[in-house]
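A.B. asks: Build me a structure from this.
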Amino acid sequence: MQSFLEEVVADIIHTAQISDDLVLVVPSKRAGVFLLQQFSKVTKTASFAPTIVTIEEFVKQLSGLRYASGTQLIFELYHVYQELHKEEAESFYSFSKWGNTLLQDFNEIDRYLIPPQEIFSYLSAIQETNHWYVQPNKTPMIESYIRFWKSLKPLYDAFKDHLTQLGVGYQGMIYRKAEENIGEFATSIQPHSHFFIGFNALNAAESSIIQTLLSKEKATVYWDIDPCFLKDHLHDAGLFIRSYLKQWPYYSANAPKGPAPTYHSQKNIRIVGVPKNVSQAKYVGALLEELQDSDRHALKNTAVVLGNEHLLNPVLNSMPASISNINVTMGYPVANTPAASLFNEFIALYVTPQYKGWYYNDLLSFIAHPYIQSLFKTPQKTTSELAGSIKEKNWVYITPQHIQQLSSEDMEVLSLLFSKDYTSPTALLNACDTLLLLLKDLFTSETDPISLQYLVQFHVVFNELKEYMATYDFIKDLKSFQSLYKELLAIETIDFYGEPLEGVQLMGMLESRNLDFETVIITSVNEGVLPSGKTNSSFIPFDLKKEFKLPTYKEKDAVYTYHFYRLLQRARNVYLLYNTEADVLEGGEKSRFITQLLTDDSGEKNISHVVALPAMELPVQENEIIAKDLSVLTVLQERAQKGFSPTFLSQYIRNPIDFYKKYVLGIQEAVNVEEVIAANTFGTVIHSCMEALYTPFIGSQLSPDKLKKLFPDIPRVVKEHYKEHYPNVSLESGQNLIAYHVIQRYIEKFITSEIKESSKHTIELLALEEPFKTSLAIPTVDFPVFLRGTLDRVDKKDGVLRILDYKTGNAKNSEVEITDWESLISDPDKGKAFQLLCYALMYSQKHQPEAFEAAIIPFRNQEAGLLTFAFKESVGKSPKNTSITANTMDLFREQLVQLIETICNQQEAFVAKQL
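C.D. replies: Prediction:
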């Protein structure tokens, strides 16, 4: 089957004399390359090739103006805006957030030849109506708002005049100027000397230009569309061309050129659902390899069209090694390179100044960047020294002074990266330049051409920044500098070099215009991607756009529809990939285009629909088992000599594997910076404060008068112990200030409850934070075993001895009540009861009281009262026995001995528990 360009070239050669006077206007440079190749194939004799230009180049020649870059336009617009608004003008940083939207609206107004006075009058009237209210006088803010909308027409006029003086323009301005000049241009060219090839959605200026040339018989237009889309008045693929054929006077007497019935030819269409974007990239790679294996020439006429162009990098990385020729028509965004992430982080460190310093996570993330690591002489040592100091000294915020305390060999690089002097855009830009030169020298010595190419592009960006900052004086703050940097970075790309006519063609949807392939693979055919959906970055309301015939999301969807179906027209094998896992960021459900294909009259098309999933094998869950060798017993013996703590034993009950890792191998939890006081530190501070406040009362009876005298000292004591256990933090704001006041409140509430209790009961304080270490007789263990721990408080209430344990976390009655003794060493939820009985055992072996109680003081929920250990005959409301006697200790000792025997038995392996 002939491609569209083959048909066009054949017709042009048949009807016109080929020379450089013949001008062929195409939608894109890509189409021009393939068009020129087709001329070279069919031309038999040597001759000058026709002049091939894109529509933008053609319009620029007509207008006599040059295209200004997006960055130059935003600067020039702000310059004009400043002159008009004087001291009322916003900063460049604030302006940049809406300036690009305004530029886009100016562009649309001119491209569609809208009378500016009319549309701006409508727009200001609409905004004034929207902010109408009953009060006779508007607020200053509303007055300013209405004044802004009324100033758009003067800003538009002044901006265009300013650009005209510079000899440049934005796209719409150039199009409007070209449309004004087309009449004069048409009289100066030869008849039928211009050919417009493969256009679809024309703006009003393009439409007027082409119609003028058609009416004067100076041009020919070739439409790339199947007649079936023209006949179907509901199908969006033919929306624009149908309107041209109906509305342009030329077609009332002339038939259109180009439409050919190809869509209903024999096709194999495979619709493939693939989970997530990366899986689509992997599927594309596997599919190309399969096509190449089946026919080694198949890839010469194959195109991969990326619905979502962010898939470029994953697709390139998924290409099989056997495919040597890949032609990429898109540039690789510089913003996606490692150099971009480096400079983004570096600039961000200084844009949001912290009077406290740099946030430690941002700093650690920055120095972990591969490029920074490569600059260090001793990267591992420098990084570990800095990270170690941050964790050891709990630096949540780091200042240059903190950096200078390090004794690193890389201090020169660190001083460049972390300085207090980068407070102006010029200083920060110079620092970026210095960093770039250091990296350039490094990559030159290491012969790393790819990284060097990245740096070349950044050199371009930084030079542009210098130029703009030298020309314009409104880049005064770092936020404006960052905004400009991001603006420049967003438009920079690294071009791929290769043979444009060889191998697999990898392109975006717009690059596919006018091109036909036998095999087409389209990715991301999801709603929100193809088509892109109802996005509206414009100040012009939808109703006003409809009134002035400006494009809305309806026309935008029709553009995507045309490109999609045009790709299918002449293809024989089509693969449509969509993401089965719909989400906001990666597109919605499968595209309406797929649904439409499945429901339309398919003609000769053979459509299959499958969901591709990677082969998966679920691992069989196996309990982790670790045998005990002599080294394990040696460690256990050493710990037994020092004394097993209740926490140590509770860890084994909870999970023997975690016990093995923590206490046998010595793998501790990572030391992290405490930005907000951690739960264990919070508890330590309360323990420490309670000891400091109550120590004077040891050996005496508590009384309301004594306890009331503690209140004035609470803030001072809490502050001292907070600083002692959690240094280098500010208690002036944030969550740490809240935690500081919570600790005070907990202690005040406890002392208040103690005042009530001591007024009704006799409470004698016997001990605080008393350490114990007692020996245990374990029959099957041939080395000494000790139990150790620290009792938070021992007192007597109305003559009843109480062992009390402070808890600042969650605690419930069910955790200190048991119905059978075996649960103490088998149920992790009884861990608090187990710990209380351990403390009780240590105390009873030393002091041998007849009967006593053990309880938890729950600081988090003091209203619940003490949580006292109790034994019950059954679950439910059966009577509780809270008294701990010699018999209680004997029953507990049996369970404790059994637990320690299990831990120390070499034949009993560590077996993971399923929690």
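A.B. asks: drop to CA atoms for contacts and neighbour counts, all remaining ones
C.D. replies: Fine.
A.B. asks: Mind telling me what element the spatially closest residue to E769 that is not a sequence neighbour is part of?
C.D. replies: Using Cα to Cα, 6 or more residues apart in numbering and skipping residues adjacent in sequence, the residue nearest E769 is D792, 4.4 Å away. With the criterion set as DSSP states H and E, the secondary-structure element containing D792 is strand 785-797.
A.B. asks: ok, then the element right after that strand?
C.D. replies: Next along from strand 785-797, by DSSP H and E: strand 800-807.
A.B. asks: so what does that following strand touch, helix or strand wise?
C.D. replies: strand 785-797, helix 831-847, strand 853-858 (3 or more Cα pairs under 8 Å, 6 or more residues apart in numbering; DSSP states H and E).
A.B. asks: gap between the residue nearest to P333 when sequence neighbours are not counted and A811?
C.D. replies: If you skip the residues right next to it in sequence, P333 has T493 as its closest partner in space, 4.4 Å away by Cα to Cα, 6+ apart. In this view, T493 and A811 are 59 Å apart by Cα to Cα, to the nearest Å.
A.B. asks: To compare against the first, here's the next sequence to fold:
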Amino acid sequence: MTTFIFDVLKDLKNQSTNLSELTFVLPSKRAGLFLKHQLYKVNEQTAFAPSIISIEEFTEELSQLKTISNTELLFEFYDVYNVMTEDKEKDSFEIFSKWAQILLQDFNEIDRYLIPQQKIFTYLSAIQDLKHWSLEEPKTDFVKNYLLFWNQLYNYYLHFTKQLLNKKMGYQGLVYREAVENLEAYIQNNSKKQHIFLGFNALNTSEETIIQELLQNDLAKIYWDIDASFMNNGRHDAALFTRDYKFKWHYYKNNPFNWVTNNYSKEKSVSVYGIPKNIGQAKHIGFILDNLKKEKNNLNSTAVVLGDESLLMPILNSLPENIDALNITMGFPLKSIPLATLFEQLFHIHKKASHTFYFKDVVTIISHPFIRPLFYVNDIDYASKMIDTIHENNLIYISPERLKSLSNTNVKLIDFLFSNWNTIDSTLKNCSELILTIKNALDKNKASNLLSLEYLFRFNVLFNELSLLNSKYNHIKTIQTLHNVYKELLSSETLDFQGEPLQGLQIMGMLESRALDFETVIISSVNEGILPSGKSNNSFIPYDVKLENTLPTYKEKDAVYTYHFYRLLQRAKNIHILYNTEADVLTGGEKSRFITQLELEGIHKINHQIITPYVPIIENVLNTVSKSNDVIEKLIKLAEKGFSPSSLTNYIRNPIDFYNQKILGIQEYEDAEETVAANTLGTVVHNTLEDFYKPLIGSYLSVELVSKLKSHITETVINHFKKIYKEGDITKGKNLIIFEIAKRYVSNFLDLEIEDLKVGNTIKIVAIEANKTVLINIPELHFTVNLKGKVDRVDEYNGITRIIDYKTGNVQQNQVEIINWEDITTDFDSYSKSFQILSYAYMMQLSGDIELPVEAGIMSFKNLNSGFLKFAKKDKSGNGAKKEFLITQDTLDAFHEELKKLIIEICNPTIDFIEKEI
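C.D. replies: Sure, this is the predicted structure:
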């Protein structure tokens, strides 16, 4: 396969042209690199390389202006806007930048297409005047200001371009317009210079004017790359522009048109793949490349062209391992680099002036992979210490001073992250100092941190540019505005890859493929809305005005995409086209019209496949852990220390949870409680009642005694919230409601006691929060087994001993009743509460603290109206169900048997811990 560039060089050589004396002008620098590489193929002897430049560089040379970035253009434009606008009508830079970006694009288009500026701006103003009831009087202030804006457009343009020209700089359109202005002088001063234009398609009016003038003065040749299949089809958009130039340019009345080729109709292998989602496309591209590598042994003259450039990283992660030479022509966006998330988070917390910061934001920042290592001092991880302190003390909003006290020697780092972000200068200084601090840390192990150091360098350049813009123009007044400018710069910056520019696989965007040819082409994301991009109206100029002034509309932009797409196919032999079959928000799902057009043309046979990802059938295998000698040893130690009722019910619920918590020691992650958790509420209520009733152990309760306790509810509840919830705030929001609920629970419980006493019941407190550890007799096990737990309350109610467990949740009577004893150790949902209260009764009986029979049950603070919910053994017989509420020796013997079975199962080395389906 010969390339378009080689054909051009060969044609020039056949005309005995001295290539060294030529100036080649191409659509992009990338094409220039390939042209330079092809020179040796046509030169028979050593020669000087010709001048090879892009069209942008050529117009800059003609205009003697320097093209500046969009961001700097905004700042320059705001200078002009400030001078021309009264203070009371001025927009802030932040608001200005939103509409000015669109206006700058319109200025650019008007200049590139050499439209008379005053004519179009006056026309636009008149249109708006008609739209807004020009004859209606009186006009509102809003309408007046709106019309004033449109009337000012021409003045904005004049003053803005004048200021740029005085500074010898400009945007692309202004550079093009000035290039046309200076063209005559350039021709006179370069009368012997020959220019070769190649690979162009959609020329703006400025480019057309420049090229035609040079052609008419015999100072240039132009080579088009268009196929007869497109050129001869008056409806084919791939040749929309080229047909126009061939028939309208005066030059072609007497000169040949170079070239119309016949490459597209040659035999090609065309495969079209419909694939769900972008990741599916990336994976399939990797599969195609792997097969190509096996067939051809190398991927020279193979290109992956990304219709959607966001696929770059997924594709890089999907490349086969056997690809040795690779070149990526597009850069990796800085906004996708991990360091970008750090500065985004910092801007997020500092945009609003505040003396404290939300704990999750603080944890996110100090846990960032670029920040956390900075908190390691003398092998101590102060970041973890800070995070633990925040969680343990429920620090929901944290001040920089508190963070400094927690961070030990890292005071300066805390300052960079959380202090002195109130001015633009201090903010930029903090960012630069932070970058320098990270760099110094990474320099200690430079060899393994090269990529991270490259990230830092690029962000350092970005913040230096921000500092320069701020000091030069002084338009950034708020952190929000700084953040917006930062994002604008970040979106246009990339981290360039290093690769083999002329060898192996090429990965590029659609525009980088201009004037380049490849034998094998893989094009991704060939969907409507991507290729072509479809309608967009990011302009102040209406569609009909664009048509009248020959400005490009979406039709011309679609034709540009059409040309690039078909030009890639012209000389290629193997073509793989991929599209997304799934609707992703606004794009995807609908294949591009280009695919339909390929099918309707009938020139090539198209192999169309719908690719579905391989989804293996994964059986839901329950996690199983066998009991090794180490596990058995830990179980023996646990048994000697004592099984608690909650740990045993945890085993009943799911043996794997028991294994994780009791054998491995893995506890659930405890975050800071922004809202008081249910277990915290329960602990506060338990502890408050403990304070009230512990001094009364051995005493009979009276109405007066319990009534006195009510006056201490608030202070006692507050005291326990401070101990448990620590520095969490209970003075507002949901926490205030929960605080009031805790008080109400205690008050309601005391009211229930008072009502009981008033009707003549006697209540004697026997024990409060009694800690018990008792030995269980299990002859089948050769080691000691203990049962331990804390009994909330034991009292005598009218002479009957009651064992009471407090629950702040909602418990019903049927949850403390059983029918079959064997269910108590197998059905967690139905019988876990029965198991717990029987465990407490069992422990109290073994320790000799109670005499049977007794009652055991639950006080549910959400169901206090039901009173004491007693454990009951139901014996169904006949038509009714008989309930036995008293716990006798027979009851505890039956419970002992089930408890023994459960503990034997837990300790049995032949029975694995098997996960339960929940």
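A.B. asks: hang on, the earlier thing: export the helices and strands packed on strand 800-807 of structure 1 to a markdown table and tack on distance to L5 of structure 1 and mean neighbour count?
C.D. replies: As requested, those are exported to a markdown table (distance: least, Cα to Cα, whole Å; neighbours: other Cα atoms under 10 Å):
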| stretch | distance to L5 of structure 1 | mean neighbour count |
| --- | --- | --- |
| strand 785-797 | 88 | 19 |
| helix 831-847 | 80 | 21 |
| strand 853-858 | 82 | 22 |
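A.B. asks: Quick one: closest of these to A125 of structure 1.
C.D. replies: The stretch from these with the least distance to A125 of structure 1 (Cα to Cα) is strand 853-858; that distance is 65.6 Å.
A.B. asks: Next, the angle strand 785-797 makes with the closest one.
C.D. replies: Here strand 853-858 of structure 1 runs at an angle of 80 degrees relative to strand 785-797 (axes from the mean of the first three to the mean of the last three Cα atoms, to 10 degrees).
A.B. asks: which secondary structure elements does strand 853-858 of structure 1 contact?
C.D. replies: strand 800-807, helix 831-847, strand 867-868.
A.B. asks: Next, count neighbours for L183 of structure 2.
C.D. replies: For L183 of structure 2, the number of neighbouring residues by other Cα atoms under 10 Å comes to 19.
A.B. asks: Enumerate every residue touching it.
C.D. replies: Taking Cα atoms under 8 Å, 6 or more residues apart in numbering, we find L183 of structure 2 in contact with L62, I210.
A.B. asks: One more pass at 10 Å, please.
C.D. replies: With Cα atoms under 10 Å, 6 or more residues apart in numbering as the criterion, the residues that contact L183 of structure 2 are T59, L62, S63, R177, N189, T209, I210, E213, L214.
A.B. asks: returning to what we had before: let's have the helices and strands packed on strand 853-858 of structure 1 in a markdown table, adding distance to L630 of structure 1.
C.D. replies: Rendered in a markdown table, the data for these read as follows (distance: least, Cα to Cα, whole Å):
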| stretch | distance to L630 of structure 1 |
| --- | --- |
| strand 800-807 | 36 |
| helix 831-847 | 28 |
| strand 867-868 | 41 |
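A.B. asks: In the stretch 501-650 of structure 2, mark out all the strands, start to finish.
C.D. replies: 505-509, 520-524, 574-580, 606-610, 624-625 (DSSP state E, counting those that start in this stretch).
A.B. asks: So the residue lying farthest from the centre of structure 2: helix, strand or coil?
C.D. replies: With distances taken as Cα atoms, centre = their mean, the residue sitting farthest from the centre of structure 2 turns out to be G760, at 66.4 Å. The assignment at G760 of structure 2 comes out as coil when based on DSSP: H, G, I helix; E, B strand; the rest coil.
A.B. asks: Correct me if wrong: it contacts E753.
C.D. replies: No. Judged on Cα atoms under 10 Å, G760 of structure 2 makes no contact with E753 at a distance of 11.1 Å.
A.B. asks: Show the residue spans covered by the helices in the stretch 251-400 of structure 2.
C.D. replies: Taking DSSP state H, counting those that start in this stretch as the test, the helices found in the stretch 251-400 of structure 2 are 278-296, 312-316, 338-350, 359-366, 382-392, 400-406.
A.B. asks: Dump these into a markdown table; add mean neighbour count as well.
C.D. replies: Putting the helices of the stretch 251-400 of structure 2 into a markdown table (neighbours: other Cα atoms under 10 Å) gives the following:
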| stretch | mean neighbour count |
| --- | --- |
| helix 278-296 | 18 |
| helix 312-316 | 17 |
| helix 338-350 | 17 |
| helix 359-366 | 19 |
| helix 382-392 | 19 |
| helix 400-406 | 16 |
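A.B. asks: and of those helices, who's closest to I818 of structure 2?
C.D. replies: When the helices of the stretch 251-400 of structure 2 are ranked by proximity to I818 of structure 2, the top entry is helix 382-392, at 39.6 Å, counting by Cα to Cα.
A.B. asks: Would you tell me which of the helices and strands packed on strand 800-807 of structure 1 gets closest to P116 of structure 1?
C.D. replies: Shortest separation from P116 of structure 1 across these is recorded for strand 853-858, at 72.9 Å, computed as Cα to Cα.
A.B. asks: how big is the angle separating that closest one from strand 800-807?
C.D. replies: Here strand 853-858 of structure 1 runs at an angle of 30 degrees relative to strand 800-807 (the same axes, to 10 degrees).
A.B. asks: and strand 853-858 of structure 1, how far from structure 2 on average?
C.D. replies: The superposed strand 853-858 of structure 1 is, by mean Cα distance after the TM-score superposition for structure 1, a mean 4.1 Å from where its aligned residues fall in structure 2.
A.B. asks: How far away from the center of its chain is that strand?
C.D. replies: If you compare the mean C-alpha spot of strand 853-858 of structure 1 with that of the full chain, they lie 48 Å apart, counting by Cα atoms, centre = their mean, to the nearest Å.
A.B. asks: Which secondary structure element is home to M173 of structure 1?
C.D. replies: helix 171-187.
A.B. asks: which residues touch the residue sitting nearest the centre point of structure 1?
C.D. replies: Among the residues of structure 1, the one closest to the centroid is L585, at 9.8 Å (Cα atoms, centre = their mean). Applying Cα under 10 Å, 6+ apart, one finds that L585 of structure 1 lies in contact with G528, V529.
A.B. asks: Next, find the distance separating it from E757 of structure 1.
C.D. replies: For L585 of structure 1, the distance to E757 of structure 1 - Cα to Cα - is 60 Å.
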